[in-house]
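Student: Coordinates only, no sequence provided:
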């Protein structure tokens, strides 16, 4: 473990309680001391925001170690520079630019984490891009290539195709020969997701995506990635071809707006289908669940994450993938940035930065840096 405090002060973005966006506050805290054996001290530049943080703020997130309880610091991914390495660390050195992943605690100016959770960035990668890699791209990679066994000539339905995971999924699908991607999003984001590689964009607000998929592919698709849960899980299962795979990795249908909705949660829960082994056997379909936050702790899982991160770095260097950063916000505006995501205004990844000045009012009002693609009203995606 890290040694005691250094006596110096840093900033951290703390969740002071469950509830509204105002519960996130930037406060002073002791800077960590020197890293212990197998650890590194990182000066954080940028961090990504994910639905995990939105759920945690509402009191809806349970980590591997138990429910997230305020006061606490969120943040599952970050990028920055290695300031000090602990004994036994051979993969990193002082000055390395890295991206990292951890079970929260990364919305700080300085963090001490295990060295195997940090990965050297390519020289040409920005800190904002790097902060967009860990959660979204590792999730997409492990779902598609490990669970999904994606191969050439297959088809994938990706919900929330304009989000961080959606952009990652689409780009990774396009690294495999002749993979067809169906992507749902609101219509004003179709141009962006098509430019990213979606073959068939579907406006989920005005059309039945099941009907739209079957118009093009009457037999359905090979892989459905479901971040929605609830009734959409049954629809996804029914859309699978024989030998198809449904992979559930989120519950966006259970979350709305600023505060937790028990009505939404109950509705989602009761609309979930029951999968019976015998009926699944005769339909030749499979169902899987994926949660990156629970895939850690043992050597085999850590090795899987390390290998995937290395492959993602290779793909970036070869120009096969590139994170799409929607907007960058100062940590003081973390609550506003969360609202921006909850209102479905983002196209790609929303990032927080300790170096960003507080000039985000125009983003909040105008839909971010992509004003022609923003301003989407709240809804379920």
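Tutor: Noted; the coordinates are in hand. Keep in mind the model is a prediction, meaning the values are calculated, not measured.
Student: alpha carbons only for contacts and neighbour counts from here, please
Tutor: OK.
Student: What helix or strand is residue 160 located in?
Tutor: Secondary structure assignment for residue 160, by DSSP states H and E: no helix or strand.
Student: and it, how many residues sit next to it?
Tutor: Residues lying near residue 160 (other Cα atoms under 10 Å) number 26.
Student: Contacts only, for it.
Tutor: 166, 183, 184, 185, 227, 381 (Cα atoms under 8 Å, 6 or more residues apart in numbering).
Student: ok, of the residues you listed, which one's closest to residue 130?
Tutor: Ranked by distance to residue 130 (Cα to Cα), those are led by residue 166 at 16.7 Å.
Student: Against that first model, consider the following:
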């Protein structure tokens, strides 16, 4: 297969709003020994992309400086050490950068097959959310069947994915979301209860819904005053996981309840993890979650699709906080 030497991709002026995003013609990447080259059919848009564009989330050493952390499409070339994947395979992949482009390279170990029931556009919404949710809720927080999970930002891409994954694995799910429409969307995905944080005190509601026990695991991307409030509504031996700090990472916290309840406070970012850690996540996802996706029990919620050239509009929508589910860019 003859491949072009150049491609169209998105570039950006750092520390700017959505308008500095623009299209460029640039050299097509070559896969390394343990990488595959993917002709991108669709790329997911995630909040870390917005933060990177603003200069707040620099790519780790060795990663592509371009935006885009997840893609789906067709493998068109493989490195010398790649055994599993072949040209023509349909895959979705967690990439270390460079997803907003016609071609992207991905470590072979971070690729997953696209289930036959999904289009490439839907599959592009899977990697970032499923990797993040699995690593934080099951690998780090040791979430168990029968436990109660509290998810903040239930209508986000992470939230809608966490609801479905947890319910499919027999977990009770409570979410917070902003407004009745988002709450209804979360309940439609299977959440056992949705708390409108704009109108209700979620600490009091979680205690009421759990008959005073509290949530066993809490997934938080808000931070600030949520840090103390999460401690207040956590169950004994509870685990609180922070994956972002949309309101801020600094807070004055009373740690006495942490000691008395024997709580675990943890957190992580995904992009900075080693290839070995990401490979382990991919293996567990393929074993535990991909069969559920194939059966239709877990479905990516893609509510907005933009052509690649309209990437600025996609980022503007992400920053509006009016989104339910995921955004993908199509090529």
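Tutor: Received the coordinates, thanks. Keep in mind the model is a prediction, meaning the values are calculated, not measured.
Student: need the strands for the stretch 51-200 of the first structure, in chain order.
Tutor: Under the criterion DSSP state E, counting those that start in this stretch, the stretch 51-200 of the first structure contains strands at 62-63, 66-67, 72-73, 77-85, 97-101, 110-114, 118-120, 155-158, 180-185, 200-203.
Student: Would you mind finding the match for residue 233 of the first structure in the second structure?
Tutor: In the second structure, residue 233 of the first structure lines up with residue 227, judged by TM-score structural alignment.
Student: how about the helices in the first structure?
Tutor: With helices called from DSSP state H, the first structure shows them at 51-57, 127-130, 134-141, 164-173, 190-196, 209-216, 231-238, 262-270, 277-283, 299-317, 334-342, 361-366.
Student: between these, which one is nearest to residue 68 of the first structure?
Tutor: helix 51-57 (6.5 Å).
Student: In the second structure, what range does that closest one match?
Tutor: Taking TM-score structural alignment, helix 51-57 of the first structure hits residues 47-53 over in the second structure.
Student: Have a look at how far, on average, the matching stretch is from the first structure.
Tutor: On superposition with the first structure, the mean distance recorded for stretch 47-53 of the second structure (mean Cα distance after the TM-score superposition for the first structure) is 1.0 Å.
Student: Which parts of that stretch count as buried, going by neighbours?
Tutor: Across stretch 47-53 of the second structure, burial judged by 16 or more other Cα atoms under 10 Å covers 48, 49, 50, 52, 53.
Student: do stretch 65-83 of the second structure as well
Tutor: 65-79, 82.
Student: Same question for stretch 237-248 of the second structure.
Tutor: 237, 238, 239, 240, 241, 242, 243, 244.
Student: Can you tell me what residue 74 of the first structure aligns to in the second structure?
Tutor: Match for residue 74 of the first structure (TM-score structural alignment): residue 67.
Student: what's the spacing between its match and residue 50 of the second structure?
Tutor: Using Cα to Cα, to the nearest Å, residue 67 of the second structure is found at 9 Å from residue 50 of the second structure.
Student: got it, and residue 296 of the second structure?
Tutor: From residue 296 of the second structure to residue 50 of the second structure the distance is 30 Å (Cα to Cα).
Student: What is the neighbour count of whatever residue of the second structure lines up with residue 314 of the first structure?
Tutor: Counting by TM-score structural alignment, residue 314 of the first structure lines up with residue 291 in the second structure. Look at residue 291 of the second structure: counted by other Cα under 10 Å, it has 14 neighbours.
Student: Please tell me how far residue 291 of the second structure sits from residue 73 of the second structure.
Tutor: 20 Å.
Student: What distance do you get for the equivalent of residue 192 of the second structure over in the first structure to residue 178 of the first structure?
Tutor: In the first structure, the residue matched to residue 192 of the second structure (TM-score structural alignment) is residue 199. For residue 199 of the first structure, the distance to residue 178 of the first structure equals 11 Å [Cα to Cα].
Student: before we move on, what about residue 313 of the first structure?
Tutor: Distance from residue 313 of the first structure to residue 178 of the first structure, by Cα to Cα: 23 Å.
Student: what about the nearest residue to residue 253 of the first structure once chain neighbours are set aside, how many neighbours?
Tutor: Distance criterion Cα to Cα, 6 or more residues apart in numbering; nearest residue to residue 253 of the first structure, sequence neighbours excluded, is residue 228 at 5.1 Å. The local packing of residue 228 of the first structure (other Cα under 10 Å) involves 21 other residues.
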